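Participant: prediction below, plus the sequence it came from.
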Amino acid sequence: MKKIWNLIMVLTIATILAACGGGENEESTTTSGEASGDSYEKATIRLAYNLPAEHHISKGIEEFAKQVTERSGGQVEVVVYPSGQLLSDKDMNQSILTGGVEIGLNSATLWSSTVPELGALDLPYIFTDYNQAGEALAGEFGDILRQAMEAKGAKVLLFGDYGFSQFANSVRPLKTPDDFKGLKFRSFGDIPSVLIEAYGGAPTFMGSGEVYTALQRGTVDGATSGTTAMLQRNYNEVTKYLTINNYASLQFPLVMNKAYWDKLPEKTQTLIEEVASEQEQWIREQAKIEDERTAKELEEKGMEVYVVPEEELVEWKEKAQPVIDQFIENNGEQGQKLLDLVQ
């Protein structure tokens, strides 16, 4: 009986040891599998942008870089160069297309000279609310823009919703389009320039970093931009009047050099697209909140704010029609199709 009991004890201990040993091997195998199966090919990706650090798009882009880096276990490191440290907005697009930087953020307006289809985003009064722009970009309208960008060598990762464009100036309130006559306005692209001309003003193109000094010195009387940037760039110190008419929904595509994108492993591409989609949604949700907050703060800082009543927008839209006509003339059937998709 004693021998049988001893034998049972030996077999029991052996079984326990075998189970423990097997568990350790299994864990070791799993860990090894995770390291090889879930690892990312090492890459360092440079990302440049020019917006102020506190802008909601900037915050979304910083989070994008952080999430890609962290979720890849540091293997895919996105190194950010903010606030124009690496490239000005004038130099950004060419650097992306030539591979001087892997990822860059710039306005669709500045892309439209290279990819004319993106000018559709600047057409006056085609978007009436924040959701409409997001829905259009998620559908066929957005697909056309993304394909046009890829044809030029740029992969769109997300469209950052900047908010709506407004007008600020230091001379007089702009309550009708006729109030623009004789005023010099900073513009940031071709279509905004045509709109300023249609209203009787004189557009002057300049980069975002030059505007404050130009307003301060009287080189220009006013500028068009979103209220988020107006506040962060202290327009309230050099202009007095703000007109809110939501004439265009500004979009800032985050773009990667297409040749670089094509060389990335599929696993890395999937990670980047997932994180980009999450941040695009977050940025879009912030746009309306930030537009309202910053307009109120500009008023509190002394700017005289005029919100164009809905019924008076008819005149603003009618006098902006030459901008629509020119876009269709320059872009033919493709331009008309883009307009039809949003109207």
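Facilitator: Sure thing, it's come through.
Participant: only C-alpha atoms from now on, for both contacts and neighbour counts.
Facilitator: Fine.
Participant: burial measure for residue 96, as a count.
Facilitator: By other Cα atoms under 10 Å, 24 other residues sit near residue 96.
Participant: leaving out the residues flanking it, which one is nearest to it?
Facilitator: Counting by Cα to Cα, 6 or more residues apart in numbering, residue 96 lies nearest to residue 257, which is 5.4 Å off, once chain neighbours are set aside.
Participant: helix, strand or coil: sort out the closest residue in space to residue 66 that isn't next to it in sequence for me.
Facilitator: Nearest non-adjacent residue to residue 66, counting by Cα to Cα, 6+ apart: residue 78, 7.3 Å away. With DSSP: H, G, I helix; E, B strand; the rest coil as the basis, the three-state label of residue 78 is strand.
Participant: ok, residue 78 - contacts?
Facilitator: 44, 45, 46, 47, 65, 66, 68, 69 (Cα atoms under 8 Å, 6 or more residues apart in numbering).
Participant: any idea how far it is from residue 274?
Facilitator: As for residue 78, its distance to residue 274 is 15 Å (criterion: Cα to Cα, to the nearest Å).
Participant: ok, residue 190 next?
Facilitator: Taking Cα to Cα, one finds residue 190 at 33 Å from residue 274.
Participant: quick one, which of those two is more surrounded?
Facilitator: residue 190 (17 against 14).
Participant: now name the helix or strand holding the residue nearest to residue 159 when sequence neighbours are not counted.
Facilitator: Leaving aside its chain neighbours, residue 159 sits nearest to residue 253 (4.2 Å; criterion: Cα to Cα, 6+ apart). Following DSSP states H and E, one finds residue 253 within strand 249-257.
Participant: pull out the buried positions in that strand.
Facilitator: 249, 250, 251, 252, 253, 254, 255, 256, 257 (16 or more other Cα atoms under 10 Å).
Participant: tell me what that strand is packed against?
Facilitator: helix 89-98, strand 103-105, helix 108-111, strand 154-169 (3 or more Cα pairs under 8 Å, 6 or more residues apart in numbering; DSSP states H and E).
Participant: below is an additional structure, to be compared with the one above:
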Amino acid sequence: MTGSDEFRLALVGAGRMGRHHLRALADHRTVRIRHVVDPVPAARAEAAAAGLPAYPSVADLLADAVPDGLLVTAPTGRHGELVAAAAEAGLPVLCEKPAGLDPAEAAEAGRVAAAAGIPFQVAYWRRFVPQLRRLRERIAGGALGEVLFVAASQWDGEPPAAAFRTGSGGIFVDMGVHEFDQIRWLTGQDIDRVAAQPAGPVTDPAVRGRDVDSAQALLGLSGGGTALVSLGRHHRGGDMATVEVFGTRDHERLTFLDPADGDATMYAALARQAEDFAELVRAGRSAGAGVADAVAVLDAAHRATAQLTRGHELHTVR
């Protein structure tokens, strides 16, 4: 599909998450990935085999074509440099979460984007899941009353590769940021206090001392309630995510990522997110996450990680 109404993205990073975005947008009517950037020759060859021009760097891409925006799905440690490259070229950026390994990196990415005057959105796709949007509207409208407690769980079918885990910042920076953002977004409240605890053994010797397979965090919310975040990498049925909200008037529980549905929910949300990013670029309107959200979430993730380090020799790898 081509045409003046099409919003053309260049995907920067064709790894696991990049492939998810490719599938989600493969048949989209108006937002399409038209170029791929990846330093790994095998990844470029795979993209080329699928009919997408592939380049080893953003500079190589820009020497040949200028997309409408960059979709950054490279490893987290490269987010800052890629946002800077986009800013230098004047290209809008949709950056995969968490937009940096720590709050300072996310803040700097936002500063660079703002100084260049480019639209910058952080890809927290759960904000585009209809069930969660309805729940947020119910909370904001007072249907649940005062929020007393939120329980958010994310359990993956199996751990990712050790090479990814040792560079991703650990379970709270890699996985937990989704829950922290979701809780802040659903309730409209900030995270004031964090206590965290690892649970169970680490099954991969290559990541011991650098990451854990399961952890929980108890959060204090600015409105006076509390929240529990439960994370794990061993859910035999497949990837699963739930949220449960208890209020003074009502209660609601959602399993919005169900192994029975595979990746369908995520793919639909990724497509809506891409549409929203195009709207941000074209009209300045967005329902997505911004820099302040990314910084607040990473702050909570690092406070949780700091709790894990006490007596467990865990550290964030930079």
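Facilitator: Everything's here; your move. All figures in this text were calculated on a predicted structure; none of them were measured in a lab.
Participant: give me the TM-score for this pair.
Facilitator: The TM-score (TM-score structural alignment, normalised by the length of structure 2) is 0.29; 159 aligned residues with a Cα RMSD of 6.4 Å.
Participant: if we can go back for a sec, tell me which helix or strand comes right after the strand holding residue 253 of structure 1.
Facilitator: Immediately after strand 249-257 of structure 1, counting by DSSP H and E, sits helix 258-263.
Participant: tell me which helix or strand comes right after that next one.
Facilitator: Of the helices and strands lying after helix 258-263 of structure 1 in sequence (DSSP H and E), the nearest is helix 266-300.
Participant: next structured bit after that next one?
Facilitator: Per DSSP H and E, the first helix or strand lying C-terminal to helix 266-300 of structure 1 is strand 304-307.
Participant: can you pull the buried residues of the helix or strand following that next one?
Facilitator: Remark: after strand 304-307 of structure 1, the chain's next helix or strand is helix 313-319, criterion DSSP H and E. Buried residues in helix 313-319 of structure 1, counted by 16+ other Cα under 10 Å: 313, 316, 317.
Participant: check stretch 145-154 of structure 1 too.
Facilitator: By 16+ other Cα under 10 Å, the buried positions in stretch 145-154 of structure 1 come out as 145, 146, 148, 149, 150, 153, 154.
Participant: got JSON lines for those residues, with distance to residue 13 of structure 1 and secondary structure too?
Facilitator: Output for those, formatted as JSON lines (distance: Cα to Cα, whole Å; DSSP: H, G, I helix; E, B strand; the rest coil):
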{"residue": "145", "distance to residue 13 of structure 1": "69", "secondary structure": "helix"}
{"residue": "146", "distance to residue 13 of structure 1": "65", "secondary structure": "helix"}
{"residue": "148", "distance to residue 13 of structure 1": "69", "secondary structure": "helix"}
{"residue": "149", "distance to residue 13 of structure 1": "67", "secondary structure": "helix"}
{"residue": "150", "distance to residue 13 of structure 1": "65", "secondary structure": "helix"}
{"residue": "153", "distance to residue 13 of structure 1": "66", "secondary structure": "coil"}
{"residue": "154", "distance to residue 13 of structure 1": "64", "secondary structure": "strand"}
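Participant: between which two of those residues is the distance greatest?
Facilitator: Greatest spacing in the buried residues of stretch 145-154 of structure 1, by Cα to Cα: 145 and 153 (12.7 Å).
Participant: who are the packing partners of the particular helix or strand that has residue 306 of structure 2 in it?
Facilitator: Taking DSSP H and E as the definition, residue 306 of structure 2 sits inside helix 291-309. Judged by 3+ Cα pairs under 8 Å, 6+ apart, the packing partners of helix 291-309 of structure 2 are helix 103-116, strand 120-123, helix 177-187, strand 191-198.
Participant: try 7 Å this time
Facilitator: helix 103-116, helix 177-187, strand 191-198 (3 or more Cα pairs under 7 Å, 6 or more residues apart in numbering; DSSP states H and E).
Participant: will you turn those into a markdown table that also has distance to residue 31 of structure 2 and mean neighbour count?
Facilitator: As requested, those are arranged in a markdown table below (distance: least, Cα to Cα, whole Å; neighbours: other Cα atoms under 10 Å):
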| stretch | distance to residue 31 of structure 2 | mean neighbour count |
| --- | --- | --- |
| helix 103-116 | 22 | 19 |
| helix 177-187 | 24 | 22 |
| strand 191-198 | 34 | 18 |
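Participant: as CSV, those with distance to residue 245 of structure 2 would be great.
Facilitator: Below are those laid out as CSV (distance: least, Cα to Cα, whole Å):
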stretch, distance to residue 245 of structure 2
helix 103-116, 27
helix 177-187, 9
strand 191-198, 16
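Participant: and these: which comes nearest residue 282 of structure 2?
Facilitator: Comparing these by Cα to Cα, helix 103-116 comes nearest, at 16.5 Å.
Participant: the closest one to helix 291-309, inter-axis angle?
Facilitator: Relative orientation of helix 103-116 of structure 2 and helix 291-309, computed by axes from the mean of the first three to the mean of the last three Cα atoms, to 10 degrees: 170 degrees.
Participant: tell me which other helices or strands helix 103-116 of structure 2 touches.
Facilitator: Using 3+ Cα pairs under 7 Å, 6+ apart, helix 103-116 of structure 2 is in contact with helix 79-89, helix 291-309.
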